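> sequence and predicted model, in that order:
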Amino acid sequence: MTIDQQPVRDRLDYDGVSPFPGATEHHAVGRAQLGLTAAIVILPLFALGAAIVLAWGQGVALTDLLLAAVFYVVTGLGVTVGFHRLLTHGSFTALPWLRTALAVAGSMGFQGNVIDWVAVHRRHHAFTDRPGDPHSPYRYGTGLRGQLRGLAHAHLGWLFTGDATTSAERYAPDLLADPAMTRVARAFPALCALSLALPFLAGWAITGTLHGALTAFLWAGLIRVALLQHVTWSVNSLCHLIGNRPFTTRRYDRATNLWPLALLSFGESWHNGHHSEPTCARHGLDRGQIDPSSGLIRLFERLGWVSDVRWPDPERIQRRRTGPLSPARAPNAD
């Protein structure tokens, strides 16, 4: 029995501070899945070490940094705008070609196939910081030891347990019924390979050397993947522990706004705003909050490529304000 199938009683009995029922139990993960996950997580970190050695004494080529930035933006926005705001929450409606293009770009971010990603994230919203949440940092309780263990689980550990397995039939039946999305999901391994091959080929084309191709592969390929992964995982972990909570959320939902991650996460770290208004196309609900993802959605809207965009309703947002900033640990009432 996976955690999303736990009896409702277990979730109703949760008091907001205790470890989740069965928190120390983890379901077996197949060796193939475990090995693949480990490779996706660990290899980019080895690449960082290799890149540092290669750059020692001569620095990093501007070409590599520019390519890394381009691929980071394309794949990152594929995750935030495509996987998250469009496909998970339906914050807007996109033309079929754009919907598919965003799903392809997100798949190149090495965060799992589009259907599984959406299923896990919808489950996260269904049980945020309660039993059933696949990556809550409160899994082991709210004591210091439990929080440290929970932080590791929420950031990375959940990927290596049965918590990463979520029923797509239950949480993403709409995508399973979409032929374009099922094709993109099946193509995930090929898209990952393409995500690494393109920087290599671009580096070769620009520099005309194998060395230039390899350094582009490291910086715009593997290291770019590592950075995007850890920024995304930090939203799962840090953005439920550190930061401000200016808006009300569901009971026990401790999602926070963490401004230092706003630019790198393309606006995803305004996590309290998002959990307060999950279907809103803009997560930075206050003036001055950087949200590049919503900026791209606005551009798409002006080009006529998206419609039915769910922009913030000022009156509704005002009603959801908590007044004084709430600490991350304080559970809300329903």
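Thanks, I have the structure now.
> going forward, measure contacts and count neighbours with C-alpha atoms only.
Will do.
> now the most centrally placed residue in the chain: closest residue in space that isn't a chain neighbour?
The residue lying closest to the centre of the chain (CA atoms, centre = their mean) is residue 232, at 4.1 Å. Excluding the flanking residues, the one nearest residue 232 by CA to CA, 6 or more residues apart in numbering is residue 265, at 6.8 Å.
> list the contacts of the helix or strand containing the residue nearest to the centre of the chain.
Applying DSSP states H and E as the criterion places residue 232 in helix 224-237. Under the criterion CA atoms under 8 Å, 6 or more residues apart in numbering, residues 41, 44-45, 68-69, 71-72, 76, 109-111, 135-137, 151-152, 154-156, 261, 264-265, 268-269, 271 lie in contact with helix 224-237.
> list only buried entries from those residues.
Taking 16 or more other CA atoms under 10 Å as the criterion, what is buried in those is 41, 44-45, 68, 71-72, 76, 109-111, 135-137, 151-152, 154-156, 261, 264-265, 268-269, 271.
> separation between the residue nearest to the centre of the chain and residue 203?
Relative to residue 203, residue 232 is positioned 26 Å away (CA to CA, to the nearest Å).
> use this one as the comparison:
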Amino acid sequence: MAEQAVLADPNAPWGERMGTPDRVIVGIFVGIPFVAVIASIVVLWGWGVTWRDLVIGAVMYVVTGHGITIGYHRLFTHKSFKANRPLKIGLAVAGTMAIEGDVMTWAADHRRHHQYSDQPGDPHSPWRFGRSVPALVKGMVWAHVGWTFNNEKTNQQRYVPDLLADRDLQRVAAWQPAIVLFSLLAPAVVGGLWGAGAWDGGAAWSAFFWAGLVRIGLLHHVTWSINSICHLAGSHPFRSRDRSGNVWWLAPISGGESWHNLHHADPTSARHGALRGQIDSSARLIWLFERLGWAHDVRWPNEQRLAARKAT
């Protein structure tokens, strides 16, 4: 009875428990792309990947990856800028195509992460089990993928009431199954029709595997690496109350998300890679959207804002 009372509390950090159907769905959409990434090594050894697969996969990776970094993360979770309606809907759809859940679930988990970062209550801290080597190894696995099977769902009424009230986001969430199916099958259709006088089933299968499954698996692991690697390693030029660090080699493939130290020092900043030489393609695209008039009220870091957060 006491446990039920806690779970019914709208102010509790988590709501209902994850049931078996939810675990099966997570297992399918996490496990299959992961297996595809592993299998790609065997496949590549056998006959390789075509340049068409790479082009289709790269385009899909850029669209879906920035749907997460610009849309799910900087716009919907942290309100780093405001977007006009077409851009807002487009980013929500692009993020959904990454197959990391709907925007409300993703943003709720991430806002909770910032509230309890690397402390009890953080849904994916690698420091969850302690500081010994065995504990950190276990924590690394937990922060990278184990937390996705956690039994505690983040309370959306508490963390994302603004997103739940957005009818456009509700519609995109309702269309999630169709959007996921499109993300999986579009590469196969493009690959099967590309440059052929008739349907090429072999090219379609190859594009489905490389630009579909492997692309999704790779993006998942890059996203999870921000949770795991960037909270265990990296530089700390800015003050934060957690262990978030900058990992430079992840920046090009993460859309600039791995400049994680500034992000935790200044979560609403639209640019994470704010220092000289720090690649942040997500910030560059937000800048372009602003120039085109699609984005406004962008929270850019300035010298004063950065100086106030510099580590002493």
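The structure has been received and is ready for your questions. Keep in mind that this is a model prediction, so the values were computed, not measured.
> give me the TM-score for this pair.
Here the TM-score for the pair of chains, by TM-score structural alignment, normalised by the length of structure 2, is 0.92; 300 aligned residues with a CA RMSD of 1.9 Å.
> just give me the match in structure 2 for the residue nearest to residue 232 of structure 1.
In structure 2, the residue paired with residue 265 of structure 1 according to TM-score structural alignment is residue 254.
> correct me if wrong: that match contacts residue 65.
Yes - between residue 254 of structure 2 and residue 65 a contact is recorded at 7.4 Å, counting by CA atoms under 8 Å.
> strands of the stretch 101-250 of structure 2, start to end?
152-154 (DSSP state E, counting those that start in this stretch).
> name the residues that touch the longest strand along structure 1?
Taking DSSP state E as the criterion, structure 1 has its longest strand at strand 321-326. Residues from elsewhere that reach strand 321-326 of structure 1 (CA under 8 Å, 6+ apart): 244, 245, 246, 247, 248.
> what's the answer for stretch 163-177 of structure 1, then?
Here stretch 163-177 of structure 1 makes contact (CA under 8 Å, 6+ apart) with 2-4, 26-27, 115-116, 118-120, 122-123, 134-135, 158, 181-182.
> check these for burial and list the buried ones.
By 16+ other CA under 10 Å, the contacts of stretch 163-177 of structure 1 give 3-4, 115-116, 118-120, 122-123, 134-135, 158, 181 as buried.
> okay, those residues in a markdown table with distance to residue 213 of structure 1 next?
Supplementary listing: these in a markdown table, determined by distance: CA to CA, whole Å:
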| residue | distance to residue 213 of structure 1 |
| --- | --- |
| 3 | 44 |
| 4 | 44 |
| 115 | 32 |
| 116 | 32 |
| 118 | 34 |
| 119 | 36 |
| 120 | 35 |
| 122 | 39 |
| 123 | 40 |
| 134 | 38 |
| 135 | 37 |
| 158 | 34 |
| 181 | 32 |
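> quick one on the thing from earlier: mind checking how far the longest strand of structure 1 is from the chain centre?
Remark: strand 321-326 of structure 1 is offset 26 Å from the chain centroid, using CA atoms, centre = their mean, to the nearest Å.
> with stretch 187-206 of structure 2 instead?
Put simply, stretch 187-206 of structure 2 sits 29 Å off its chain's centre (CA atoms, centre = their mean).
> repeat that for stretch 163-171 of structure 1.
16 Å.
> what do you get for stretch 201-221 of structure 1?
On CA atoms, centre = their mean, the centre of stretch 201-221 of structure 1 falls 28 Å from that of its chain.
> again, but for stretch 243-257 of structure 2
The mean C-alpha position of stretch 243-257 of structure 2 is separated from the chain mean by 13 Å, CA atoms, centre = their mean.
> what about residue 266 of structure 1, distance to residue 254 of structure 1?
21 Å.
> okay, those two: which has more neighbours?
Neighbour count, other CA atoms under 10 Å: between residue 266 of structure 1 and residue 254, residue 254 has more, with 30 against 24.
> what does the more buried one align to in structure 2?
By TM-score structural alignment, residue 254 of structure 1 lines up with residue 243.
> chain neighbours aside, what residue packs nearest to that match?
residue 231 (5.3 Å).
> and the one you found, what pairs with it in structure 1?
By TM-score structural alignment, residue 231 of structure 2 lines up with residue 240 in structure 1.
> over to residue 266 of structure 2?
Under TM-score structural alignment, residue 266 of structure 2 pairs with residue 277 in structure 1.
> what number of residues lie near its match?
21.
> got it, and residue 153 of structure 1?
Quick note: residue 153 of structure 1 (other CA under 10 Å) scores 24 neighbours.
> I'd say it and residue 134 touch.
No - assessed by CA under 8 Å, residue 153 of structure 1 is found out of contact with residue 134, at 9.3 Å.
> state the distance from residue 256 of structure 2 to residue 124 of structure 2.
Taking CA to CA, one finds residue 256 of structure 2 at 20 Å from residue 124 of structure 2.
> same thing with residue 77 of structure 2?
16 Å.
> tell me how far residue 224 of structure 1 lies from residue 67 of structure 1.
The gap separating residue 224 of structure 1 from residue 67 of structure 1 is 9 Å, by CA to CA.
> between these two, which has more neighbouring residues?
residue 224 (26 against 22).
> that one matches what in structure 2?
Per TM-score structural alignment, residue 224 of structure 1 is aligned with residue 215.
> over to residue 319 of structure 1?
Aligned partner of residue 319 of structure 1 by TM-score structural alignment: residue 308.
> list the contacts for that match?
Applying CA under 8 Å, 6+ apart, we find residue 308 of structure 2 in contact with no residue.
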